[in-house]
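A.B. asks: Model the structure of this input:
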Amino acid sequence: MSATVAGAISPDWLALREDADAAARAVELLDPLRAHLAGRPERPLVVRDLGCGSGSMARWLAGRLPGPQHWVLYDHDPRLLALAAARLPDKAQDGGPVTAETRRRDITRLRAADLEGTSLVTASALLDLLTGPDVVGLADACAGANGGAGCPALLVLTVVGRVELTPADPLDAAIAEAFNAHQRRTRGTPVPVTLPQTTARKLGPDAVEAAVEAFTRAGMAVHRRSSPWRLGPEQAALTAEWLRGWVRYAVEQRPELAFAARPYLRRRLDQCAAGELHAVVGHEDLLALPAGG
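C.D. replies: Predicted coordinates for the structure are as follows:
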């Protein structure tokens, strides 16, 4: 879920969530990834970051991988692409140089030939915006369908539809159910990558299971780890903004919730401001490695 301005992802929202994202990502997936990359011939490592936003994934990952590295950053918003390129770390884990280029294109049309020479495909908070066919296409491209060179995929912070709020409220379950249904709606609104509108439904909280199935069927070994946001008083600003979006989209899905949702949101925001609210927002991280990786 993302805060938007005029249909686009807000840079302020991306900045607000960056620390929580960094704390949530499953660092234990990096050891098998580094082991795989150590055996690849590409120098520099070529990393394709799909739906890069303001570049938080590159800022988190570049310094945790050996260099030299060249990042190819994809997004639909030229403002975000400029931010991502300008704020890219200049050094890798071992001090090697890190460079970048930006691209605006439909990532669902990437195929194995487009990934030739790619060391790694990565994305953060993207899979749940895709459809089933999109994920199958991505898995086939990374696996090297039709004879292409396979590359690993590190796909992190995919929502899984689980939210735990403390203290609990009787309306929590209804809001969560409606929000999850909203996330499965037909994709017809702008998303943080250049994607076509389609009559197919977004995967939403079903995306992790769909991706595991798609990458496994494509012959890749899939590692998965939980990566929840754990939000408390120190993240009150993020929690409040997340709550507003969570409730707004739930009501958009089920307008009959509006009457009860207004006081519910006020209660929750008051608890947040008082430092009384804790939230665990479920995500999962996936690492898919080519056969033998």
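
A.B. asks: CA only for contacts and neighbour counts going forward, please
C.D. replies: Noted.

A.B. asks: buried residues in stretch 33-48?
C.D. replies: 33, 36-37, 44-48 (16 or more other Cα atoms under 10 Å).

A.B. asks: Residue nearest the middle of this structure, spatially speaking?
C.D. replies: Ala125 (1.3 Å; Cα atoms, centre = their mean).

A.B. asks: and this one, so I can compare the two:
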Amino acid sequence: MTSISVVSPQWLALRAAADDAARSPELAGELARLLAAGSTIDDGLTIHDLGSGSGAMTRWLAPRLPGPQRWVLHDGDAGILSHVELRSVADDAGRPVEAELSVEELAQLTPWELEGASAVTASAVLDVVTWSEGERIVAACVTAGAPALFSLTVTGEVRLYPADPVDTVIRDAFNAHQRRVSGGLRLLGPDAVPAMAELFAASGWRIRRAPTPWRLGPDDPLLIHQWLDGWVDAAIDQRPALTGVAEDYRRRRRAAVAAGSLRVIVSHEDVLAWPA
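C.D. replies: Below is the predicted model of the structure:
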């Protein structure tokens, strides 16, 4: 698999507020209860974050979990990891968290990679992995016996207001792009959460899922612009014959953003898995 972090630090910073507003506090609370009930809590927690980017998951989740906490941030992009900033991050008791950075791809993850982990997390990652990489993630979590919280996985559902007849055309082409074959293997794309739930269930684990949509409007013009361009570009890349229609659509939607009249709901799901 190519590097998970195929986006810029600027994009990660731009989407951070929408991500944090969307994440499931209920599943985070359930993870906190599981960890507080665990036998390792007296020695502190070790949490592995896969495809960590610049550390957004750590910044959001650490204050919601008991501690002390040590985070291991894994990402295939050393440049992205250089933007990690966690000096002000603390656990639920106000203790600073420790952090270690690890440059590596999920394709290199072994079943023993997460040995000693108290929990495993990831954010906006599962939709860009393949079935075999999903199996690797599940095997590593099961081997470690560590509950896993995966946040902000796209579901393929997008709603724009006011509606446009081309919305579904772009959506379907984008979703096909998300499910494209890469390196001879098909990406999970919008099927990622059901696929991972199936893999964990087959290992006898329990699963909870929660909807975590972005809700964007007139206060989010820059994020809508960037998201829209990525959405349309992927659709064109998947179906070049759409270029003319898609570019006309892009112009209409940009005009609506400029007028402050466009609202967008981009659906995601969070999933929590833990040993039964």
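
A.B. asks: TM between them?
C.D. replies: Once superposed, chain against chain, the TM-score is 0.94 (TM-score structural alignment, normalised by the length of the second structure); 271 aligned residues with a Cα RMSD of 1.5 Å.

A.B. asks: re the thing from before, could you list every residue that touches the residue nearest to the centre of the first structure?
C.D. replies: 155-159 (Cα atoms under 8 Å, 6 or more residues apart in numbering).

A.B. asks: Pipe those residues into JSON lines and attach neighbour count per row.
C.D. replies: Output for the contacts of Ala125 of the first structure, formatted as JSON lines (neighbours: other Cα atoms under 10 Å):
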{"residue": "Leu155", "neighbour count": "24"}
{"residue": "Val156", "neighbour count": "27"}
{"residue": "Leu157", "neighbour count": "27"}
{"residue": "Thr158", "neighbour count": "26"}
{"residue": "Val159", "neighbour count": "27"}
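
A.B. asks: Name the single longest strand found in the first structure.
C.D. replies: When the first structure is parsed with DSSP state E, its longest strand is strand 153-166.

A.B. asks: among the buried residues of stretch 33-48 of the first structure, which are in strands?
C.D. replies: Per DSSP E, the subset of the buried residues of stretch 33-48 of the first structure in strands is 45-48.

A.B. asks: quick one: the host helix or strand of Ile80 of the second structure to the first structure mean distance?
C.D. replies: Element membership of Ile80 of the second structure [criterion: DSSP states H and E] is helix 78-81. Compared with the first structure after fitting, helix 78-81 of the second structure deviates on average by 1.7 Å (mean Cα distance after the TM-score superposition for the first structure).

A.B. asks: Going by neighbour count, list what's buried in that helix.
C.D. replies: Neighbour-count burial for helix 78-81 of the second structure [16+ other Cα under 10 Å]: 78, 80-81.

A.B. asks: can you check stretch 265-281 of the first structure too?
C.D. replies: 265, 268-269, 271-272, 277-279, 281.

A.B. asks: Closest one to Ile107 of the first structure out of those, please.
C.D. replies: Val281 (26.7 Å; Cα to Cα).

A.B. asks: ok, now which residue in the first structure is the farthest from the centroid?
C.D. replies: Of all residues in the first structure (Cα atoms, centre = their mean), Phe259 lies farthest out, 32.0 Å.

A.B. asks: What does that one correspond to in the second structure?
C.D. replies: For Phe259 of the first structure, the aligned position in the second structure is Gly244, judged by TM-score structural alignment.

A.B. asks: State the number of residues packed around whatever residue of the second structure lines up with Ala173 of the first structure.
C.D. replies: When the second structure is aligned by TM-score structural alignment, Ala173 of the first structure is paired with Thr168. Residues lying near Thr168 of the second structure (other Cα atoms under 10 Å) number 15.

A.B. asks: you'd agree Thr168 of the second structure is in a strand?
C.D. replies: No. Applying DSSP: H, G, I helix; E, B strand; the rest coil, one finds Thr168 of the second structure to be helix, outside a strand.

A.B. asks: Distance-wise, check it relative to Ser5 of the second structure.
C.D. replies: Going from Thr168 of the second structure to Ser5 of the second structure by Cα to Cα, to the nearest Å gives 27 Å.

A.B. asks: again, but for Leu73 of the second structure
C.D. replies: 13 Å.

A.B. asks: Same question for Pro211 of the second structure.
C.D. replies: For Pro211 of the second structure relative to Ser5 of the second structure (Cα to Cα), the value is 23 Å.

A.B. asks: Mind checking which of the two has more residues around it?
C.D. replies: Taking neighbours as other Cα under 10 Å, Pro211 of the second structure and Ser5 compare with Ser5 leading, 22 against 18.

A.B. asks: hang on, isn't Ala119 of the second structure packed against Thr143?
C.D. replies: No. Under the criterion of Cα atoms under 8 Å, Ala119 of the second structure makes no contact with Thr143, lying 11.9 Å away.
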